[in-house]
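[1] Sequence and predicted structure below; questions after.
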Amino acid sequence: MVNVVAYIRVSTTGQGESGLGKDAQREYIERAAQANGWTIVGEFEDVVSGKLALEDRPEGKKALAACKEHDAKLLVAKLDRLSRSVLHIAQLMEQVDFKVATMPQANTFQLHLFAALAQQEREFIAQRTKDALAALQRRADAGDEVAVKKVQNRTQALEKGRAVADITAANNVRMEKVTAFQNTVKPHVEACLYNKLSTLQAVADCLNTKGIRTKRGSMWNPTAVRRLILALGLPFPKAA
């Protein structure tokens, strides 16, 4: 019996540059395990860039530890879910045996070769794209109206993408702060509920008496308490 630890990765910019979202990766992995008689003994998911080595990713590090603990192989949907770097792939081969769901019979040499070919193709594509953009810019500089329009459209698209990324990052920071605040207040809410207070107003009064304030520094009211209880997944006062 072969034990495997499933590892799933999506990029920070969406569902992964390969187009494989979490559900699709999981389906590939489960099919490969079933077809080859492998037993999945753990599953780990990362939302990180593929530029990081597996051992430098939060869940990747745990996946490697699980492989050692269960004497298991690491299983991914596609090779690029591990890394797009030949160097990272080669270093990983020294740490753990791994399998790729889309080519389950591939041996170490073949996987290394596929990684090298994939990296070379990416480099070719990057250079062709760079050359094409340089040629487009030269035509635009020469007054070609079509080229000028394309350059403008590309610039606008890049600016829009950066703006969306900035908004997303800001929202993530805001949500982290909200979650941290809620977790800080949670024990106090639980203490108020433990005293069998029967209304949202009673809970609000309890928090206010304790000197606890909302994230904005305001006094608690029933509406704010209701939102907090919902967010924390706590039971409502029976009479609420």
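    Yep, it's here. No experiment lies behind these values; they were computed from the predicted model shown. Residues are numbered from 1 along each chain as shown.
[2] When you work out contacts or count neighbours from here on, use the C-alpha atoms and nothing else.
    OK.
[3] Which strands or helices does the helix or strand that contains residue 162 pack on?
    Element membership for residue 162 (DSSP states H and E) is helix 145-194. Applying 3 or more Cα pairs under 8 Å, 6 or more residues apart in numbering; DSSP states H and E, one finds that helix 145-194 contacts helix 108-141, helix 200-209, helix 222-232.
[4] now the angle from that helix to helix 222-232?
    100 degrees (axes from the mean of the first three to the mean of the last three Cα atoms, to 10 degrees).
[5] Columns mean neighbour count and distance to residue 189 on top of the helices and strands packed on helix 145-194, output as JSON lines?
    As requested, those are exported to JSON lines (neighbours: other Cα atoms under 10 Å; distance: least, Cα to Cα, whole Å):
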{"stretch": "helix 108-141", "mean neighbour count": "14", "distance to residue 189": "53"}
{"stretch": "helix 200-209", "mean neighbour count": "20", "distance to residue 189": "7"}
{"stretch": "helix 222-232", "mean neighbour count": "15", "distance to residue 189": "8"}
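[6] Can I get those in CSV including distance to residue 58?
    Converted to CSV, the helices and strands packed on helix 145-194 look like this (distance: least, Cα to Cα, whole Å):
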stretch, distance to residue 58
helix 108-141, 23
helix 200-209, 36
helix 222-232, 25
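[7] Next one for the comparison:
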Amino acid sequence: MKYIAYMRVSTQNQSLGLDAQSEAIKRFIQHDDTILATYVEKDSGKNNNRVELTKAIEYAKKQDATLLIAKLDRLSRNLHFITSLMESKVPFKCCDMPFMDNFTISIIAAVAEREVEMVKERTTAALRVIKTNIDTNGFHISKKGNRITKLGQSEFKKEYWAKGQQAIQVRVASNPNLMKAKAFALSLKASGNFNGVQITALLNENGFKTSTGKDYHHTQTMRLLKG
């Protein structure tokens, strides 16, 4: 297979990070594989204007090659950016997640998108309850015990929605460990060969941990699969 390798570090001085990524790529490559070119980016993961990555993608298109990244979080911690890459039709592989492909990440994107919609639905329902209480009693008592006598209309709604959306992005898109566990579990489910109990066992056998650093249990696995 033909590969275009891409590596990224956040600062100019992270040579050890590049060495580690380079070693990961070498271990991934098989004897009949070929790396046509290697592109190195030295920029923050928060910056989605990746000059070298753009070059790598364009070259991969020309060569009909696969983009190869040592670690998924080296590509980006922004889910929307990763899905944009997927939409470019350039196939890619991650050395630390060999089971990850365009199909798997599309599932993750759909799950994340649905989760954002669920936050929006819960926010709308919560605002409806607050408005009803204010209209009926003249006030609403929040969970923190604050007395609310009026809503800030669009400003309140925008702030509420922005916070919810930001929380989802941080938890799903910026958590590479959760993303890896989700991708692994979803890929097993998509194969049709594993049930929830077996997926839980495989998550633990492969060293995946929950957000609190514990082993997965069946209930947590089900939540992971549902997003």
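    Structure's in. What do you need? Not measured: the values here are computed from a predicted model.
[8] Now the TM-score, please.
    The TM-score (TM-score structural alignment, normalised by the length of structure 2) is 0.45; 117 aligned residues with a Cα RMSD of 3.0 Å.
[9] just to revisit the earlier point, any idea which of the helices and strands packed on helix 145-194 of structure 1 gets closest to residue 175 of structure 1?
    Proximity to residue 175 of structure 1 (Cα to Cα) singles out helix 222-232 among those, at 11.9 Å.
[10] who does that closest one touch, helix- and strand-wise?
    For helix 222-232 of structure 1, the packing partners by 3+ Cα pairs under 8 Å, 6+ apart come out as helix 145-194, helix 200-209.
[11] okay, these in JSON lines with distance to residue 69 of structure 1 next?
    Shown next, in JSON lines, are these (distance: least, Cα to Cα, whole Å):
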{"stretch": "helix 145-194", "distance to residue 69 of structure 1": "32"}
{"stretch": "helix 200-209", "distance to residue 69 of structure 1": "46"}
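[12] Highest mean neighbour count out of those helices?
    Mean neighbour count (mean count of other Cα atoms under 10 Å) peaks for helix 200-209 among these, with a mean of 20.
[13] how much does that helix deviate in direction from helix 222-232?
    90 degrees.
[14] counting contacts, what elements does helix 200-209 of structure 1 pack onto?
    Looks like helix 200-209 of structure 1 contacts helix 145-194, helix 222-232 (3+ Cα pairs under 8 Å, 6+ apart).
[15] now the angle between helix 108-141 and the helix holding residue 162 of structure 1, please.
    120 degrees.
[16] Next, the buried residues of the longest helix along structure 2.
    Criterion DSSP state H: the longest helix present in structure 2 is helix 102-137. Neighbour counts using 16 or more other Cα atoms under 10 Å place 102, 104-109, 111-113, 115-116, 119-120, 123, 127, 130-131, 133-134 of helix 102-137 of structure 2 among the buried residues.
[17] As TSV, the helices and strands packed on helix 200-209 of structure 1 with distance to residue 60 of structure 1 would be great.
    Formatted as TSV, the entries for those read as follows, by distance: least, Cα to Cα, whole Å:
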stretch	distance to residue 60 of structure 1
helix 145-194	22
helix 222-232	29
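[18] So for residue 200 of structure 1, which of those sits nearest?
    Here helix 222-232 is closest among these (Cα to Cα), at 4.9 Å.
[19] Would you map the helices across structure 2?
    Assigned by DSSP H, structure 2 shows helices spanning 15-28, 51-63, 72-75, 79-87, 102-137, 153-168, 176-191, 196-205, 218-226.
[20] ok, and which of those helices has the densest surroundings?
    The most buried one of the helices of structure 2 (mean count of other Cα under 10 Å) is helix 72-75, showing a mean of 20.
[21] Output the contacting helices and strands for that one.
    Where contact means 3+ Cα pairs under 8 Å, 6+ apart, helix 72-75 of structure 2 is packed against strand 2-9.
[22] Contacts for the strand it packs on, please.
    17-18, 21-22, 25, 33-44, 53, 56, 59-60, 64-70, 74-75 (Cα atoms under 8 Å, 6 or more residues apart in numbering).
[23] between that strand and helix 15-28, how big is the angle?
    Counting by the same axes, to 10 degrees, strand 2-9 of structure 2 lies at 160 degrees to helix 15-28.
[24] sorry, back to before: quick one: which of the helices and strands packed on helix 145-194 of structure 1 is nearest residue 39 of structure 1?
    Nearest of those (Cα to Cα): helix 108-141, 20.6 Å.
[25] tell me the contacts of the nearest residue to residue 2 of structure 1 once chain neighbours are set aside?
    Closest residue to residue 2 of structure 1 apart from its sequence neighbours, by Cα to Cα, 6 or more residues apart in numbering: residue 38 at 5.1 Å. Applying Cα under 8 Å, 6+ apart, we find residue 38 of structure 1 in contact with 1-4, 32.
[26] Done for today, thanks.
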